[in-house]
Every structure is written in C-alpha cells, then in structure tokens.
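Trainee: Please find the sequence and the predicted model below.
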Amino acid sequence: METTERVLTLLGLLQQRQVWTGPELAERLGVTDRTVRRDIERLRTLGYPVRAGQGVGGGYQLGPGQHLPPLLLDDEEAIATAMSLLAGAGASDAALRALTKLDQVLPVRLRHEVRALSGSTESFGSGREPVDREVLMTLARACRDQVEAGFDYPSGGTAGRRRVEPYRLVASDRRWYLFAYDLDRQDWRTFRVDRMSGVAARTWRFRPRPAPDAAAHVQEGVASGVYPHEARFLVHAPAETVRAQVPPSAAFVTDRGDGRCELRSGAASLDFVLMHMVLLGHPFDILDPPELHERCRVLAERLTAAGRA
C-alpha cells in the first residue's frame, strides 16, 4: 500500500471509532508501530487533530468538535488513490465508504475529477496493469458528460479509428476496459484501454441507450469470447463457492439455484479447460460443446492408465 493510500486508510479508521491503540492500527494497516507513528504525524502536519492518550484505555483518537481540513493530494495522488479503491475493492461497502470520505476532504478542483472516475467505473476484479492516467480520465469524463469519444484501436492486424458512445469503464483482475456503443458497427463493444491510442473526447453529445450490465458483459467476453474454444458446465456447487475458486477473467459463473451454477470458460484447448474443471473438485455435467464428452472419456482413460502404472 502506497503512503498516500495508507494515510487515507488511517484517517478512515480513526473516523470509525473513538480510540485505537497503536498495535491495533499497525495490524489493520499491515505496518509497524513506528510507521503508524509517522503516519499520525503526517495527519497532524496536515492539520488533523489526532490525540494520543497514555496508559490503560489510551490510544489515538480524532479531536472532537473541529472541522477537518482538505486532504492535500496532488492530481496524480488523488486519481491513483481513487483508481486503487475502485479497482481493488470494486463496489464493496468499504470502497464506497472510503470514496465518500475522499470526496469530502478533497479540494473542489480534484473532487470533480474523482467523481468523474468513480461514477463511470464498474468492477469484477481488480485492475492491476497500469494504464495512462490521462487516457483513463478522458474516458471517464466522456462517460460522465455523455459525449462521443474517438480512438485508434487494432483489429485484424491493423489499427483503425473507432467512434463510440462510452458507457462505463470496467476494471477486471488484470486490465481496464471501456464498454461502449460502437457507432460504426451499431452494437455494444468492449475495448482494452491499454490498446487504445489517440484517445480524444468529441463535442457531440448523445442520449444514453438501454444498456446491458457492463461488468457482466465484459466479464463474459473476457472469460470466453476471446478464445477459440468455449465450454459450458453445470457445476453442482453454489455460485459463490465456485466464484471464489476461479479468477473473474477465467470464467463466468451464473447461479442456477438449488446449490448449482453454470460456468462458462474459454481456452486454447478443450483439454485445458476440462482439467481445470476437474481440479475445482466439484461434480459437474458437460453442457457444451458436444465434442467435450469424447475429450472427457479420453482424459479419463489416460488418468486411469497412469494410476495403474
């Protein structure tokens, strides 16, 4: 965790309850007591009234009855903190609480930018690979302001100009994506942000169209649509259990009720996706494709033969 993000998290903890001991804060932040003391001094330097009590029942607490000053973050620090919260924790309660506190203490100039990003972002994982901050903010503003965007994007070995109505930025467990309506292809499309170039917001405003669930649509496409083979399984285990076992970008899991779920996944090899299903450890039925039944029989014979050796 970076220093700025850690200090912001520390401020959030101090606002959650009246008193924290140094060891409690150190454990929650994953740092040493010495680092906690340094971060407390950083908050005091910024004007936050953090008191330190001694003895039994003592600890750190925010002084009552005082207005908290703006959090002193530059543009890059504010956007990086918001990106980390959005991509790392998705739409969890903790992330929303932290974003709310960030919004309350930022200067007006930065607050508007962070709201543009948070209001235009969804998640089904945590975006890990870095992308250009200006590109991300340009797309976030376009989503917020409902204006067309244009960019160069590779397809079929060549890069062509795309005109889109941007809808949402979506963070996966690996990358950032833009979910948008492609004006030339007249359909919804998913674009990897790191593959874009020449990104620019246009002056033409648009009226939002009825849209599918952005995060689910992107996840389904990432998990299966980009691979030469796609497979569907009925897994005899709860959807929450299976989701916890597979990366969001590797499989799309749908609850089917009665403690079962449907799993869709893609791979370069049917044998590869079949082996992953076996390793999950749950009973399953093959739904599609039909040839996977034969691959399952061949794999079972190989495993049986290996067990006899």
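Mentor: Okay, I see it. Residues are numbered from 1 along each chain as shown.

Trainee: hey, let's count contacts and neighbours off CA atoms from now on
Mentor: Fine.

Trainee: what about residue 170, how many neighbours?
Mentor: Using other CA atoms under 10 Å, residue 170 is surrounded by 31 other residues.

Trainee: Next, the contact list for the closest residue to residue 42 other than its chain neighbours, please.
Mentor: The shortest distance from residue 42 to any non-neighbouring residue, by CA to CA, 6 or more residues apart in numbering, is to residue 7 (7.9 Å). Residues in contact with residue 7 (CA atoms under 8 Å, 6 or more residues apart in numbering) are 39, 42-43.

Trainee: what does residue 234 give?
Mentor: Per CA under 8 Å, 6+ apart, neighbours of residue 234: 260-263, 284-287.

Trainee: How about it: what's its closest non-neighbour residue?
Mentor: residue 262 is the one closest to residue 234 (CA to CA, 6+ apart), at 4.6 Å.

Trainee: Put the buried members of the contacts of residue 7 into a PyMOL selection.
Mentor: Command for PyMOL, covering only those of the contacts of residue 7 found buried under the criterion 16 or more other CA atoms under 10 Å:
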select buried, resi 39+43
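
Trainee: Turn the contacts of residue 7 into TSV, including secondary structure and distance to residue 250.
Mentor: Formatted as TSV, these follow (DSSP: H, G, I helix; E, B strand; the rest coil; distance: CA to CA, whole Å):
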residue	secondary structure	distance to residue 250
39	helix	39
42	helix	41
43	helix	41
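
Trainee: Next one for the comparison:
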Amino acid sequence: MSAESTTERVLRLLVLLQRRPSWTAAELAAELGVTDRSVRRDVERLRALGYPVHATAGVGGGYRLGAGTRLPPLLLDDEEAIATAVSLRLASGSTVAGAGGAALRALSKLDQVMPPRLRAEIRAVYGATETLAGPADEIDPELLMTLARACRDAVRVRFRYAGRDGGERERTVEPVRMVVAGRRWYLMARDVDRDDWRTFRLDRMREAVTTTWRFRPGEHPDPVAYVQRSVTEAPYRCLARVRLHAPPDRVRELVPPQVGRVEDDRDGACVLVVGGDDPQWLAVRVALLGFEAEVLDPPELREAAALLARRLAAMARTG
C-alpha cells in the first residue's frame, strides 16, 4: 500500500476517533476496510504524532481519543471549520485580557490551512457582519482560571472588592458559578462573613487567591436567574413591575436579560421587571417598547407615566 494511501487512512482513522467516544477494533477495521492488525499499526502512527489514543483490552474493549500533554492538530469538517473560524473572529473582541490576541493567532493558523472554497465562504460571513458592542473592562485570564478552579474544587476564595461607593474591602466567598451578562462577568457565591448569597463583578476584584478551606456544596439559587435578578434590580433606586399585553418571547427579544426580567403571565401576557434611578426614564423606556402596558408598581412610575402623557399631548397640540 502506498505511503499516500496510508496517510489518508490514518487521517480517516483520526476523524472516526473524534466522532465517537469509543470504537472497537473490529468497528474501526470495518469502517476503514482493513484488518485489525492494520488498525493497531495506524493507532501507533497516531500516537507517534502526539495523539493520545487509549486502548482497553478484553470483551467490550476498544480505542478512544483521550487528553494528552500537548494539543495535537485537529481535523475539522466543513461545518466545524466555518463555525470555529467565525467564533474565533467574534472572540477577537473578547473582554478577557489577551484572549483577543490569542483568538487572532488561532484564526491565522486556521486560515493558513483552510481550503480556498471554505475561505471564500468565511470571508463572505465576515464581509456581511458587523459587531456592535459597548465598552467593557477587560478581565485578567488568570482571575478566570482561579475562580473556575475554585468552583470546580469547592474551595473558598479571598479577594479585594471595590463596592459601588468606591470603598475596597476583603471578601471571602464560596464560589458556585461564573455568569456572563452582556459584556460583563459575574461570580455568584456565598459570602462567608455575611452568610448570604452575593453577586460579584469580576472587573472589581483584585488579588484573588484560593484558600485551603474546602466547603461542601449544598442547595443554592439558580446562578443565571440569581445574577440576572441582581443585575437588573439591586443597583437601582426604583424597581418597576409592568404588565405588558404582549407575548413573553416577543418582549424578551426587545429587552436583554441584563436590562430586565420578563415573567410569563396569564392570557399570553407578561410582567416586565426593570430597574432604574429615574421613574420618568423608566416610563419612557416602557412606552418605547410599543405595547399596551399596566403599571403594577411602584406608584411613582404611574405618576411619571401620567406626566409623560400630558407632556406628549401638549407637544401634539403645538402649532
């Protein structure tokens, strides 16, 4: 068998190993149209190239692709290559410090080996796409790794945290999950000193270190729902609840989760929970959604809506 056909077969073997968690030697031999002995030789060729192919003996044994000490080259089909390239392009504008440069380097490597026909399709996606993103503070990737390991290993974390008043205090927490809302990263954790759940912005953390204190993970709020509630409600002086005569999914399309919370209500309507420091600003924001609305609370929002209505009526009469 020629060297070229052997190389092609080894690459096909790699594709198969990436497709499923495990294969028996007989299954691989049938897929490749070779003998079990040829499969064993091709597996050794992959190992020599740095691919960690693990084998288990006995009935039910077989081959699987495991994690190695270094990252070997990957084989991607057309859809995977396009999805990876587009994702890397989006990641180049990441809020994680250094991640943008790493994404661009990975993208350049992928582009170098991309077939011309796929390169043209990806260029078309780039050319037809713009990214609209507001300013955001960059996050130290080492902080992300520290918190991720602490969540995984259930160990306490200690850090300096800047509050909204500008003061900085040391906090010790039992972390549960990181949540990304908009272009900001948050940590949901139990504050040890306050013995309560809290949300912490990662861009306000400094000097984060893991301790040797392990904790037993127990019942906790849903991290995504908890962070959304904290982001949309806690920072504001005025918390509004407005019943909208509109399908909940339609309102969710217009109101990002980091801005407001949409709750399903009776008769196909929904309740929008949104915070703000100025009731008049909230009245304008709700009116601009374009749906029939009923203010549930607070009374200040109802008064602001009435004042807004009078002003708009006066504007309509002008001239």
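Mentor: The structure has been received and is ready for your questions. Computed from a predicted model, the values in this text were never measured in an experiment.

Trainee: quick one on the thing from earlier: so which of the contacts of residue 234 of structure 1 sit within helices?
Mentor: Judged by DSSP state H, the contacts of residue 234 of structure 1 include no members of helices.

Trainee: Same list, those residues, but as TSV with neighbour count please.
Mentor: Listed next are those as TSV, based on neighbours: other CA atoms under 10 Å:
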residue	neighbour count
260	19
261	23
262	24
263	23
284	18
285	12
286	18
287	15
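
Trainee: Just give me which of those are shared by structure 2.
Mentor: Contacts conserved in structure 2 for these, counting by both residues aligned by TM-score structural alignment, their matches' CA atoms under 8 Å: 260-263, 284-287.

Trainee: you'd agree residue 175 of structure 2 is up against residue 149?
Mentor: No. Taking contacts as CA atoms under 8 Å, residue 175 of structure 2 lies outside contact range of residue 149: 9.8 Å.

Trainee: between these two, who's got more neighbours?
Mentor: A direct count of neighbours by other CA under 10 Å for residue 175 of structure 2 and residue 149 places residue 175 higher, at 27 against 14.

Trainee: Where does the more buried one sit: helix, strand or coil?
Mentor: strand (DSSP: H, G, I helix; E, B strand; the rest coil).

Trainee: And it? What does it align with in structure 1?
Mentor: Aligned counterpart of residue 175 of structure 2 in structure 1: residue 166 (TM-score structural alignment).

Trainee: and its match, how far is that from residue 256 of structure 1?
Mentor: 32 Å (CA to CA, to the nearest Å).

Trainee: And for residue 283 of structure 1?
Mentor: From residue 283 of structure 1 across to residue 256 of structure 1, the span is 15 Å (CA to CA).

Trainee: and those two? which has more neighbours close in?
Mentor: Neighbour totals were compared for residue 283 of structure 1 and residue 256, and residue 256 leads with 16 against 11 (other CA under 10 Å).

Trainee: hey, where'd the helices end up in the stretch 1-150 of structure 1?
Mentor: Ranges of helices in the stretch 1-150 of structure 1, per DSSP state H, counting those that start in this stretch, are 3-16, 22-29, 33-45, 75-89, 93-105, 108-118, 133-145.

Trainee: Out of the ones you listed, which is closest to residue 204 of structure 1?
Mentor: helix 133-145 (10.2 Å; CA to CA).

Trainee: Which stretch of structure 2 is the lengthiest helix in structure 1 matched to in the alignment?
Mentor: Counting by DSSP H, the longest helix found in structure 1 is helix 291-308. Mapped onto structure 2 using TM-score structural alignment, helix 291-308 of structure 1 covers residues 300-317.

Trainee: List the buried residues for that stretch?
Mentor: Of all the residues in stretch 300-317 of structure 2, those buried under the rule 16+ other CA under 10 Å are 300-302, 304-305, 308.

Trainee: want to throw the residues you listed into a markdown table with distance to residue 232 of structure 2?
Mentor: Formatted as a markdown table, the buried residues of stretch 300-317 of structure 2 follow (distance: CA to CA, whole Å):
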| residue | distance to residue 232 of structure 2 |
| --- | --- |
| 300 | 18 |
| 301 | 17 |
| 302 | 20 |
| 304 | 20 |
| 305 | 21 |
| 308 | 23 |
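
Trainee: quick one: the match of residue 175 of structure 2 and residue 141 touch, right?
Mentor: No. The criterion here is CA under 8 Å, and residue 166 of structure 1 misses it with residue 141 at 9.5 Å.

Trainee: thinking again about what came up before, quick one: contacts for the match of residue 175 of structure 2?
Mentor: Counted by CA under 8 Å, 6+ apart, residue 166 of structure 1 has contacts 139, 142-143, 146-149, 178-181.

Trainee: Just the buried ones out of the residues you listed, please.
Mentor: Using 16+ other CA under 10 Å as the burial test, the contacts of residue 166 of structure 1 include 139, 142-143, 146-149, 178-181 as buried.

Trainee: tell me which element the residue nearest the centre of structure 2 falls in.
Mentor: Residue closest to the average C-alpha location in structure 2 (CA atoms, centre = their mean): residue 180, at 5.8 Å. If you go by DSSP states H and E, residue 180 of structure 2 is part of strand 168-181.

Trainee: Can you list the buried residues in that strand?
Mentor: Buried positions in strand 168-181 of structure 2, judged by neighbour count with 16+ other CA under 10 Å: 171-179, 181.

Trainee: measure residue 84 of structure 2 to residue 199 of structure 2 for me?
Mentor: Applying CA to CA, the value for residue 84 of structure 2 to residue 199 of structure 2 is 32 Å.

Trainee: cool, residue 274 of structure 2 as well?
Mentor: In terms of CA to CA, residue 274 of structure 2 sits 18 Å off from residue 199 of structure 2.

Trainee: again with residue 131 of structure 2
Mentor: From residue 131 of structure 2 to residue 199 of structure 2 the distance is 28 Å (CA to CA).

Trainee: neighbour count winner among the two?
Mentor: residue 199 (21 against 7).

Trainee: That one contacts residue 181, correct?
Mentor: No. Counting by CA under 8 Å, residue 199 of structure 2 does not reach residue 181; the two are 12.0 Å apart.

Trainee: what's the residue in structure 2 that residue 135 of structure 1 lines up against in contact with, if anything?
Mentor: Applying TM-score structural alignment, one finds that residue 135 of structure 1 aligns to residue 143 in structure 2. For residue 143 of structure 2, the contact set (CA under 8 Å, 6+ apart) comprises residue 208.

Trainee: how about a cut-off of 10 Å?
Mentor: By CA atoms under 10 Å, 6 or more residues apart in numbering, the residues touching residue 143 of structure 2 are 96, 149, 202-203, 205-209.

Trainee: Going through those residues, which ones are buried?
Mentor: 96, 202-203, 205-206, 208-209.
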